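1. Following is a predicted model, sequence given first.
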Amino acid sequence: MSDLPTTRLAELGITLPAPAAPVASYVPTVEVAGMLYVSGQLPFREDGSLVTGRLGVDVDVEHGRQAAERCGVMLIAQIRAALGGDLGRVERIVKLGAFVASDPHFTEQPKVANGASELMVAVFGEAGRHARSAVGVPVLPLGAAVEVDAIVAIRPA
């Protein structure tokens, strides 16, 4: 099986960072019965800084969408690490869960979450189309603006 997602990442000009270490008592990924569960990932910029703030207060929709995309980049980095570097083992991105730190009156969480969703399609093609939830929350770990987790169907090694 070819590793087309790695080629697509290169075409998009995306270099995957080292996977982020957990910030509490959990593991980044768990593989069970052909499924890979990826813990929530935060929006680290290329320079390693964290995108913080709240949508509808001090972060606008476009910056929130970019933050969600950065969460998606970290999700892919975690997937690659869990699969021994072989993104070609991804059969399908099954579901993303997007958590958006936002003002109680902010209602555009789906537009923010599109940053991660559109990245999955750009990298994995049709296999990147997924179910999704996008939820507004009052606060996220470390003051992050967005957090995204994933469920991924994988092929055997």
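-> Structure received. Just so we're clear, the structure is a prediction, and the values are computed from it rather than from any experiment. Numbering: from 1, shown residues only.

2. Only C-alpha atoms from now on, for both contacts and neighbour counts.
-> Will do.

3. how close does Leu50 get to Leu140?
-> 12 Å (Cα to Cα, to the nearest Å).

4. Likewise for Ala98?
-> 11 Å.

5. Looking at those two, which is more packed in?
-> Shown here are Ala98 and Leu140; by other Cα atoms under 10 Å, Ala98 has more neighbours (27 against 18).

6. shared neighbours, Ala98 and Leu140?
-> Here Ala98 and Leu140 share the contacting residues Val146, Glu147, scored by Cα atoms under 8 Å, 6 or more residues apart in numbering.

7. Could you list the buried residues of the longest helix anywhere in the chain?
-> Here the longest helix in the chain is taken by residue count, with DSSP state H as the criterion, and it is helix 61-82. For helix 61-82, a neighbour-count test (16 or more other Cα atoms under 10 Å) marks 61, 63-82 as buried.

8. take the one below as the second:
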Amino acid sequence: MTGTIDARLSELGLSLPDAPTPAANYVPFVRSGSLVFVSGQISQDANGLIRGKLGADTDVEGGQAAAKTCALSLIAQLRKACDGDLDRVVRVVKLTAFVNSTPDFTDQPKVVNGCSDLLVAVFGDAGKHARSAVSAASLPLGVAVEIEGIFEVA
């Protein structure tokens, strides 16, 4: 299905990965009324997992790139939750982001901007959201970033 959001993705030169499958006993998303809760999406691209610890072996720009891949996976899950029609997205409501970082690293918000900026670029004003960006001592499989989201859909 091709709509306005798919066209915007194309204009931005972005393609969505296949919606990642859960690695344990949970579902990738839950719809409750008009809200879709998407499970945490870890930083990965076509080359595999994007690992690293911000403040040690990965810089802010690398973290932003990792967060961008989380955004693409969130959108892929959202597409699946909306039966392929991303134009049903009314609003990005809230993101909760975890950044694998050293105790002295304090730029988690800058890292998570990689995800936030992409969502605003794709969904426009409907992409503006509330969020939390917190440090984590480690993340599953050593990934750099994990982000979950809440979305309103029609």
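-> Thanks, I have the structure now. A quick note: this is a predicted structure, and the numbers were derived from the prediction, not measured.

9. tm score of chain vs chain?
-> The TM-score (TM-score structural alignment, normalised by the length of the second structure) is 0.97; 153 aligned residues with a Cα RMSD of 0.9 Å.

10. can you map out the helices along the first structure?
-> 4-11, 61-82, 109-124.

11. Who are the packing partners of the longest one?
-> Packing contacts for helix 61-82 of the first structure, counted by 3 or more Cα pairs under 8 Å, 6 or more residues apart in numbering; DSSP states H and E, involve strand 29-32, strand 35-41, helix 109-124, strand 146-154.

12. Highest mean neighbour count out of these?
-> Ranked by mean neighbour count, these are led by strand 146-154 with a mean of 24 (mean count of other Cα atoms under 10 Å).

13. Find out how far it is from the centre of the chain, if you would.
-> Relative to its parent chain, strand 146-154 of the first structure has a centroid offset of 6 Å by Cα atoms, centre = their mean, to the nearest Å.

14. So which residues make contact with it?
-> Counting by Cα under 8 Å, 6+ apart, 34-43, 51-52, 64, 67-68, 71-72, 75, 89-101, 116, 140 sit against strand 146-154 of the first structure.

15. now stretch 101-117 of the second structure
-> Contacts with stretch 101-117 of the second structure, where a contact means Cα under 8 Å, 6+ apart, come from 53-56, 60-61, 63-71, 97, 99, 127-129, 133-138, 144.

16. now the residue of the first structure positioned farthest from its centre: how far from Asp149 of the first structure?
-> Going by Cα atoms, centre = their mean, the residue of the first structure most distant from its centre is His105, 24.5 Å out. As judged by Cα to Cα, His105 of the first structure and Asp149 of the first structure stand 24 Å apart.

17. Tell me who's in contact with Cys48 of the first structure.
-> Heads up, residue 48 of the first structure is Gly, not Cys. Here Gly48 of the first structure is in contact with no residue (Cα under 8 Å, 6+ apart).

18. rerun at 10 Å
-> Residues in contact with Gly48 of the first structure (Cα atoms under 10 Å, 6 or more residues apart in numbering) are Pro17, Ala20.

19. How about the one 3 residues further on?
-> Applying Cα under 10 Å, 6+ apart, we find Val51 of the first structure in contact with 42-45, 59, 63-64, 66-68, 70-71, 142-146.

20. any chance of the helices and strands packed on helix 61-82 of the first structure in TSV, plus distance to Asp3 of the first structure?
-> Shown next, in TSV, are these (distance: least, Cα to Cα, whole Å):
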stretch	distance to Asp3 of the first structure
strand 29-32	20
strand 35-41	17
helix 109-124	10
strand 146-154	13
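
21. right, and those - which one's nearest Arg8 of the first structure?
-> helix 109-124 (5.4 Å; Cα to Cα).

22. how close does that closest one sit to the second structure?
-> Compared with the second structure after fitting, helix 109-124 of the first structure deviates on average by 0.3 Å (mean Cα distance after the TM-score superposition for the first structure).

23. Leaving out sequence neighbours, find the closest residue to the residue nearest in space to the middle of the first structure.
-> For the first structure, Gly72 is the residue whose C-alpha lies nearest the centre (Cα atoms, centre = their mean; 2.6 Å). Spatial nearest neighbour of Gly72 of the first structure, excluding adjacent residues (Cα to Cα, 6 or more residues apart in numbering): Ala116 at 4.7 Å.

24. Return the residue of the second structure aligned against the one you found.
-> Counting by TM-score structural alignment, Ala116 of the first structure corresponds to Cys115 in the second structure.

25. biggest strand in the first structure, by residue count?
-> Secondary structure of the first structure per DSSP state E: the longest strand is strand 90-101.
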